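Asks: sharing a model that was predicted from the sequence below.
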Amino acid sequence: MATDHAPPPAAPPEASARLLLPQILPAIVVGVGASLLFLGISTLAEEFQHVLWNNLPDALGIGNYSSLWMIVMLTATGIAVGLVVWKFPGHAGPDPASEGLGGPPHTPGMVPGLLLASTLALAGGVSLGPENPIIASNIALTYWIGRKVAPSAPGAAWIALASAATIGALFGTPVAAALVLSEALTGQPGRGSLWDRLFAPLVAAGTGALTTQLISDPSFDIGLPPLTDPGFDDILSALVIASLAAVLGLVACYLFPYVHNVFRRLRHPMLMLPLGGLTLGLLGALGGHLTLFKGLAETEELASSIGSWSSGELMKMAVVKLFALLVASACGFRGGRIFPAVFIGAAFGLSAQALVPEIHPAVAVSAAVLGVLLATTRQGWISLFTGAVLASSSPSMLAILCLASLPAWLIVTGRPQLELDHEGHSLH
């Protein structure tokens, strides 16, 4: 019996150059502005970090990274950030435990407090990165200015420009922004093809990345030896390490709502954040100074000293950093989770490599970073991209990581995320 088949859906009409060309100038302006804000906050935090962790302890005759100094500094950071959250207009934004990478725009009045809280946390040694506050601030400012300059333009367009520009600036390349936005835009209704909708954001991302490259010298290359002749043992190692690292990342995801609830019971930022800072100081004293700060420079130090640490020491650093990320995210510090997760993955991967020296270091680190990021961010493309760039984007490594992502994704999909809803329950 004959059956009728519905015709396939028509492809969306392509946008014309007349519609795309006017988007270039706003995208360039947003790209430059987003990069400058990121670079400004990063430079300010680095200078302040040098004062707090070098100049001040030297003047006092105290060891820079003594256990006592780590406990004092992180507790003091908690007090300082607590004051900002308590007293600044907008309270430095909503509870960061319920905020992902990006999201709807906040009011511009919230931005100064958010940036100050983030700068203090970065300088004070808190195990969080700059990405979430910088993206949220750029979205808020771009949306506010864009709606005033061009009120007829869709608000979502300004959000996409700000997100893409900031991700491009953070990673020093527009590729990460393209991957993240393509994942976000897939299946969403809109005028033109996916590439039409990516046109302006890619201009913003490229401009942001180029501005960062011209002013600074960002690099995710941590100096791992290249993988030149991959074999089946490398594939097997990546599959196992990525899966185990994903399980490690899920530990934090499952514990997150419980730790968050403990701090929320204190109800006041001047209780939550100082207690969180004290806890981070104690964790730093346990794990050593490499488990402090956002983690990228510390990851480079780990990679430059392969063979200097035992498997147990590296595993201890990975676990301590995992709990530091968990506490920092739960108690109210403003910051992102990608950079600390990179350190966790690198320490875990090098621990596996120290235990089984036959595993190639690039395979161990890249696969472990991939697994931890998949568990803690659920951003498939950004996890794959970050794992690949740590290994200098070797084509053979990229192929191995694509395979390693499959079992790791099966482990994490449908599980709790390292993000809560506004009632404090895990997102799945």
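Replies: Okay, I see it.
Asks: only C-alpha atoms from now on, for both contacts and neighbour counts.
Replies: Will do.
Asks: mind checking how far Leu373 is from Gln417?
Replies: Leu373 sits 11 Å away from Gln417, going by CA to CA, to the nearest Å.
Asks: ok, those two, which is more surrounded?
Replies: Leu373 (30 against 24; other CA atoms under 10 Å).
Asks: hmm, Ala341 and the more buried one touching each other?
Replies: Yes - using CA atoms under 8 Å, Leu373 is in contact with Ala341, at 6.1 Å.
Asks: any idea how far Gly61 is from Ala97?
Replies: Remark: distance between Ala97 and Gly61 (CA to CA) = 38 Å.
Asks: A further structure is provided below for comparison with the first:
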Amino acid sequence: MSAYRELVAHDTAQQQPAAPAAPARMLLPLVLPALVVGVLASLLFLGVSEAATALQHVLWENLPDALGVGRYSVLWMLVMLTATGVAVGLVVWKVPGHAGPDPATLGLQASPMPPVVLPGLLLATALMLAGGPSLGPENPIIAVNVGLVYWLGKRFIPRMPDGIWIALAEAATIGALFGTPVAAALVISEALVGRQVRGLLWDNVFAPLVAAGAGAMTATLVAHPTLDLGLPPLSGHPGWGDLLAALVVASLAAVLGMCAVYAFPYVHSVFKRLRHPMVALPVGGLVLGLLGALGGSLTLFKGLDQIAELAKHPDGWSAGEFMKMAVVKLAALLVSASCGFRGGRIFPAVFVGGAFGLCAHALVSGVDPAIGVSAGVLGMLLAVTRHGWLSLFTAAVLVASPTIIALLCLASLPAWLLVTGRPQMRLRDDGTQIR
């Protein structure tokens, strides 16, 4: 026994001492700045979204009605997508800051940009959202909020570390985008993996969670967002057939997503050869118009409202039609992200994965629509974003069925094996892919 005690004492002495927890007096001063950042970041996101929605109604409803042209006719899609490319190209060319760096090099985590860049980036994002390209608002809105919060924070509270302003802005924007601070917590937790952080996990995420909560509550009170598609929840306990369906659909969706990931640098290089934004963006817009003519109006825009429309009628299209929409939308996402439109890839990928899951349901009636959609979204997001927790969370909240979470956790494992260690849908400055 004495030898055992000596061995335990020796092993204990060899261990590194645990990092002390941050006292409450160190965390409390962060609460007020976090609340302010959360509200401001959410209001900026909501303001841009509302402005883009109003402009979308003018461009896609009022204007074609006044001209006597079909709202979503082939002619109008070609005209509007090309015109959107021209408008965004003018911003990138002429507005100070050129709407920021090449969006193909950006992810959810953003570095502070100079204030002169932010107005042009906001304008390019609003025009893109209204005009119909297949990108969401997440990446540029996060970048704008990070730049704005960093500049204001360093100006008015210079004693606070630089990194805290970046973390607060990112968390607040993600909370507003998804309507819940849970998404921000998952992204922050992933970002902390592999970093040398002091203290407990909850000490490190405390202030960002306050900002995310404030951002989410502001968005909820002002705009009442929801990701629930309204699909019937999975009835009863899931069976072996449900598990098999989730495993297969998620894995196949990940394979489909990786096709776009591998094609990304080649498509990007084609548009890069066009050199000038007033060439690359209008050409990209024209290609998007042709894809819209092929896939229909539901394959336009960021995709969240459109996948909700598909989910209302899970048996309203054939398997071939669902698959066509999924492939066209994925191609539109690839072109939009390659030619220079400012936007993120999460929400278009949700549409692609959802349409793919509904295709599986149409092919095999035993595949429950809720399982098909959630598993398809899970696999597609894993391939496109490489954020495991965020992909799992998004797939789960789309169907609002607690019994499906266990299936999705298991389905994420083979899908993750298919994508991990492979190139990401993000490029370095020299055009090579990040792994």
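Replies: Thanks, I have it. On a predicted model such as this, the values are computed, not experimentally measured, just so you know.
Asks: what's the helix or strand for the nearest residue to His268 of structure 1 once chain neighbours are set aside?
Replies: The shortest distance from His268 of structure 1 to any non-neighbouring residue, by CA to CA, 6 or more residues apart in numbering, is to Trp86 (7.9 Å). According to DSSP states H and E, Trp86 of structure 1 maps onto helix 67-87.
Asks: next: Ala297 of structure 1.
Replies: Per DSSP H and E: helix 296-304 holds Ala297 of structure 1.
Asks: residues in structure 2 matched by that helix, start to end?
Replies: Matched against structure 2 by TM-score structural alignment, helix 296-304 of structure 1 falls on residues 304-312.
Asks: give me the packing partners of the lengthiest helix in structure 2, helices and strands only.
Replies: If each helix of structure 2 is counted by residues according to DSSP state H, the longest one is helix 240-272. Under the contact criterion of 3 or more CA pairs under 8 Å, 6 or more residues apart in numbering; DSSP states H and E, helix 240-272 of structure 2 touches helix 277-295, helix 319-339, helix 346-363, helix 369-385, helix 405-419.
Asks: so where is it in structure 1?
Replies: With TM-score structural alignment as the criterion, helix 240-272 of structure 2 aligns to 232-264.
Asks: average offset of the matching stretch relative to structure 2?
Replies: When structure 2 is overlaid, stretch 232-264 of structure 1 sits 0.4 Å from its aligned residues on average, using mean CA distance after the TM-score superposition for structure 1.
Asks: buried residues in that stretch, which are they?
Replies: For stretch 232-264 of structure 1, the buried set under the neighbour-count rule, 16 or more other CA atoms under 10 Å, comprises 234-235, 237-253, 255-257, 259-260, 263-264.
Asks: what's the answer for stretch 191-206 of structure 2, then?
Replies: Buried residues in stretch 191-206 of structure 2, defined by neighbour count with 16+ other CA under 10 Å: Asp203, Asn204, Val205, Phe206.
Asks: what does it contact?
Replies: Ala19, Pro20, Ala21, Ala22, Leu27, Ala185, Ile188, Ser189 (CA atoms under 8 Å, 6 or more residues apart in numbering).
Asks: hang on, the fourth one in a strand?
Replies: No - with the criterion set as DSSP: H, G, I helix; E, B strand; the rest coil, the secondary structure at Ala22 of structure 2 is coil rather than a strand.
Asks: so what does it match up with in structure 1?
Replies: Match for Ala22 of structure 2 (TM-score structural alignment): Ala15.
Asks: the spatially most central residue of structure 1: what's it in contact with?
Replies: The centre of structure 1 sits closest to Ile338, judged by CA atoms, centre = their mean, with a distance of 2.4 Å. The contact partners of Ile338 of structure 1, taken as CA under 8 Å, 6+ apart, are Gly129, Glu131, Leu373, Thr377.
Asks: can we see that at 6 Å?
Replies: Under the criterion of CA atoms under 6 Å, 6 or more residues apart in numbering, Ile338 of structure 1 has no contact partners.
Asks: what of the one 5 residues further on?
Replies: The contact partners of Phe343 of structure 1, taken as CA under 6 Å, 6+ apart, are Gly295, Thr299.
Asks: kindly state which residue of structure 2 is aligned to it.
Replies: Aligned counterpart of Phe343 of structure 1 in structure 2: Phe351 (TM-score structural alignment).
Asks: from Leu227 of structure 2, how far out is that match?
Replies: As judged by CA to CA, Phe351 of structure 2 and Leu227 of structure 2 stand 12 Å apart.
Asks: ok, now Glu61 of structure 2?
Replies: Separation of Glu61 of structure 2 from Leu227 of structure 2 (CA to CA): 25 Å.
Asks: with that, I have no additional questions.
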